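Q: this is the structure alone, sequence omitted:
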């Protein structure tokens, strides 16, 4: 079909993004479908032609009859009578068009399934016999194939014209076609697991490209705190979890993304609620009463909130885990338990790309507890009462209506949990400016009744090379998370554990479908909360979390090799809680007076860093020096109000209560630090890292406020020695030794002073409020000291298809911060915290990684 255009014609339409949806079904539930950008129709359409001395018009008809392409042109601009001969065997249509129109006055442009033909007018031409057209930059079509060194195609390889946003993706056979602006264009070709390559076109219309496998990521960059290092240059114990590994399996939260990814890292769920609270332990437990959580850093911002459920794992580009003292000492007093550095995704050079993914999963209890039936329990009671010489009258008659009830509380109190996650990402950019924006929505229905959680999050990232000496970047993430939760822990007495030990003969619902319970005291007494569904379903428990996390960074080039960097960030968390316990009378379960609790907690955390980074190479000597200062300030506010006296369940607000009590606190503190790090390497064989940091914390008294935390490490890359350098089997072997000191300040605020708290008491016949000491301050409090030795080896074989690490560590924590018990006659509820005792952790870590074969071994 031909479309004949008027002289006034439309300009070329924009290339539209085409999406492909892959749907798979598992056990009749939708598990996963992903929409991703398709390769264009032109890049994968091949035809066979054998035409001899035919007109261009005949050629157009042949292409249209054998494909879904349609030609659009003006008759005056195309020489349809020109004779051509074409022989093609399964050749790309774009390649055929280049041969036919490449050196003629007709240009062609392929947009989706339309081929636009236009006349090429010389600049300054005054020939009025042709229709005026826009003056355009001459373009040329380049086709080719991307393969590895064995000739295996690399589908999905990225081909970008350097210096532009013009880029395409290779098809399933590794073929690509790209229209470049000039004959001397340079193509940048990249593929995961292979070294990036630049290829000059040099006027060629066919360019085949071979990529070499990268050496196990030895040149990959790893985030090490206030900077990055090549993996091959690291002298400490650092584990890296790349984006490729993170996306290799579906994860719903940060803990899932970290689980089982690194040796020596233990993830333990600390509760059964939907928020997914968990504890991370790196190389064991180092403190008795203080926190054992590692420091979490997101895009340069250290977090103070223990909740990570608002971090979308789809937004994470990499996770780096710093384990030994050499790697963690740069964070000083906060690094005794290790450091986890999260880097979020950035924009990429190329045309804008929109991606969408979704996960759908169901959750159920893998194995229920096997409990006794009603009849089994009745017979057990009969035997027990006989053994204790008590009357068994209540239990002797199996026809008693009580014994006709046989409830499975584990079934009644639970359901099949459902989790849906939707993720959108839009990214792109030029060589100077890259951007990325993402949005996600998660909806979870918990296994326990009356529990659910939703998470909404938005994230933006912008990075721009403003000029030759200034680069700026910003990351902003906002999230909102409303949830309904069970009282206390989901495993607690009012959670799943209550279903296990409650008696099966307690009624659950009456004939009207309302919650029921044993009515009279003559029935067997099994406690006031005889129906475990009552405390689960009747109260209202809501928790709404809002979080804003972001930072702004600058990178200023002062001179060759010398950079001045700044980072200003913040983490703002607000948690609003509402709980209502209603009035009810269900059998012998009676609550005559309702109550309301309203809480409002906010954490505000600000951080500002400034560093000087100097790099210098002198022959075989490589130097890198980092000097920096850091300031962190936090403000923790806690308010809670409790009211009782509800006379009607419709009056369920705090203002409707008749008796009130409230508590509140404001805590402000900070950390001031200076630090330095020196990296030295000789001939890429012998490596040295020395680090020192001085921290001052508001959590300690004036005389113990500052601490100094040094570390040093050395490494020998044996694989770079002449006797191993050319080995075809072993491509990396490195021995490491490190020793250093880090600290722990994870105690409550202002434990070094004695604080007062208000307490109501009766004076005469009147309730009055007085102040009394709530603790005994200890002005001699100082840091917990963590001394750690690490001896390790890194290895890689067969082009890093097999790689791994082995580490021996010995970590001793001294001057532990522990509460020292005192006599009750001291009159204070909280004993003083003192530095006493020590804990030692030692062990061997072993990790091995393999890559699937893609060609010859």
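A: Ah, there it is. Small disclaimer: the values here were computed from a predicted structure and weren't measured. Numbering: from 1, shown residues only.
Q: only C-alpha atoms from now on, for both contacts and neighbour counts.
A: Fine.
Q: which strands and helices lie in contact with the helix or strand where residue 707 lies?
A: If you go by DSSP states H and E, residue 707 is part of strand 706-717. If you count contacts as 3 or more Cα pairs under 8 Å, 6 or more residues apart in numbering; DSSP states H and E, strand 706-717 packs onto helix 325-328, strand 686-697, strand 730-744.
Q: run the last query once more with 10 Å
A: Taking 3 or more Cα pairs under 10 Å, 6 or more residues apart in numbering; DSSP states H and E as contact, the helices and strands that strand 706-717 lies on are helix 325-328, strand 659-682, strand 686-697, strand 730-744, strand 784-797.
Q: next, the one to line up against it:
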């Protein structure tokens, strides 16, 4: 290299003197141009005046006067921040230095672009940062030192944030002078500047940060069973989130909006695929009755939406009588657009849920959808698009590490690797490498969501129409994904005298989902040098071929029709009669194919189609009367109502085999044989009468009592009806005269309650005497006999067992 460089230098020295002179003049000329351009950049004069001018507006004016383009990242500079400016014929560098002062930012000018970026810290700043930053450990608590689960902690002006866990604790990397913004539903938002002493306390140990209950939140409306109240006056345990909280999240299932935001609730999801099952458990609800479910009662605008069909184990998944694909269970709430929801209220304790009787032991989730409001016609449209990738993979060995491990294992066992027992060591390419996790789930999932609504009305009439289109991809790549469309119309009318009102809504949603039959995220244990094809070009079937998963597909079409009407009439100024009528129809059709071409040719190759069609129809009628009066210095409210509900669930699953042509796989008529895998049909009838009395004396003493008598067709004739109820009381002691002048306590309440709820989530027809053959375990004189198959308490006496089954009754819970 030195020799070549030396020759090049000698060759350069041999150039004619004239050429050398031209080159020197050119370099001088270019340097002069560069210096002039740089000088002119800073020499441009700017005239700027204004108070509290937003930085983005200021930069736009700079761009206008200089014809430069200013680029910066919003996570390093808040363009909504304001600044006062007063410049007259000021140079560009003076303006930029003023705006970026004390922000640890710098800038460079490249051609016609000004690039703002973080300034590199000096050596002294780096040393100082070591002693002024650390991993901060905090815990968010209420005024009574109880942890607040799901509180959001954000470092102001940055993208850094944390959400508190089950103990209310969080961890963040902080520096001195950082500002924490702490928010939690129902509590005042708090800003905390991190001083040196606070930082040291949070690094050394767990620092408690308390939030105060928002006075405004205490008087916000809470939806309860067949009515409304406020957090201030509620005697039961109720938590709520509103459309504002839901809108901050990018979700497809509204139940996921509750995750980490409501204490005492556990939300689990099968996976992140479209339509995947979501389960909710409220306060660890569990029935001691074997086979009884723990599904909460979901109520949308007064209409039950718990689609339990009597299957076992208890489930409200739409494919409970069908089959699963990569997304596991299919949640019915994947058909409810989060954009249509106004609020979600969760009733937790027996005082809040006992008015729902036999369906309240697992908690109640009340979902209220948006309605039209009086005012000018308003149009709202929103389009958002995003991408997602798998962020964390299971650490796996590369090819060389894998081969080393395999060779060591054979050596340890004293076995010689051969083509019969170790193709990966003796036949396959020893340098080939495939990361099977990225092969299957390393793609980018794209999501597009478009929503639009139009609403308006006047004092007597209101309307709202909304529609949502959502297209979701998957990390599997290809054409896997889901497309969802929903449309909703709500309209309301109120008479001029305010006595009569009617409100109704119709919602229809449709989803088409295409997914692999198998969750591909679980396929990662193949040898890293496993070849897709053999040396002769045929598919490698040493293990199940990775190429075989894509053709095995499940197509699902889900539709949901939801309608409800609320009618009310005020007979007297303090007596209101009303009725809620609702109807829902939810249907899931599935086709799952397994082409012969995707199967190992060493085995019998048979193309198969599995077909399932499940439908759930439900109607409910609930007439009610509400009476309000004043007794003494308190207000009394009385509610009386009755419920008539019927649910019809049907399902059939068929299997077609023996297809001559795989093009016919999606039709049962192309199969040479069709068998019925399952066929289910159940009718559930439910009647009830319920009531509530609530007395509020001067906003200080509140007592609330509820009662319900239920009848469920799932129980035997002798135990078909059950009685449930609750009583709760609260004392708002800060309303007492002797405590009103206390400044350190803004609100205080003591409450207590006792209630009985029930659970009818048991399989259908358990009260009937069902039998099965005994097999070899029990026989009579060598002959096979029949024995009861559905009784949980076998006493040994056949006649007594048969007589006991109609006595199966309510499972009661006292809280």
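A: Sure, I can see it. No experiment lies behind these values; they were computed from the predicted model shown.
Q: ok, back up a step: could you dump the helices and strands packed on strand 706-717 of structure 1 into TSV with mean neighbour count and distance to residue 592 of structure 1 added?
A: Output for these, formatted as TSV (neighbours: other Cα atoms under 10 Å; distance: least, Cα to Cα, whole Å):
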stretch	mean neighbour count	distance to residue 592 of structure 1
helix 325-328	31	56
strand 659-682	16	14
strand 686-697	22	49
strand 730-744	23	48
strand 784-797	22	50
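Q: I'd like to know which of the ones you listed lies nearest to residue 270 of structure 1.
A: For those, distance to residue 270 of structure 1 was read as Cα to Cα. The smallest value, 21.5 Å, belongs to strand 730-744.
Q: of the helices and strands packed on strand 706-717 of structure 1, which is nearest residue 433 of structure 1?
A: In terms of Cα to Cα, the element of those nearest to residue 433 of structure 1 is strand 659-682, at 30.3 Å.
Q: related to what we said a few turns ago, TSV for the helices and strands packed on strand 706-717 of structure 1, including distance to residue 245 of structure 1?
A: Output for those, formatted as TSV (distance: least, Cα to Cα, whole Å):
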stretch	distance to residue 245 of structure 1
helix 325-328	22
strand 659-682	29
strand 686-697	28
strand 730-744	21
strand 784-797	18
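Q: hmm, back to that, onto which residues of structure 2 does the strand holding residue 707 of structure 1 map?
A: Across structure 2, the stretch matching strand 706-717 of structure 1 (TM-score structural alignment) is residues 721-732.
Q: with structure 2 overlaid, how far apart is the strand holding residue 707 of structure 1 on average?
A: Taken over the aligned residues, the distance from strand 706-717 of structure 1 to structure 2 averages 0.7 Å (mean Cα distance after the TM-score superposition for structure 1).
Q: could you check the angle strand 730-744 makes with that strand?
A: 170 degrees (axes from the mean of the first three to the mean of the last three Cα atoms, to 10 degrees).
Q: check the offset of strand 706-717 of structure 1 from the chain's centre.
A: For strand 706-717 of structure 1, the separation from the chain centroid amounts to 29 Å (computed by Cα atoms, centre = their mean, to the nearest Å).
Q: one more: stretch 576-585 of structure 2?
A: Counting by Cα atoms, centre = their mean, stretch 576-585 of structure 2 comes out at 29 Å from the chain centroid.
Q: give me the mean distance between that stretch and structure 1.
A: Mean deviation of stretch 576-585 of structure 2 relative to structure 1 after superposition (mean Cα distance after the TM-score superposition for structure 1): 0.7 Å.
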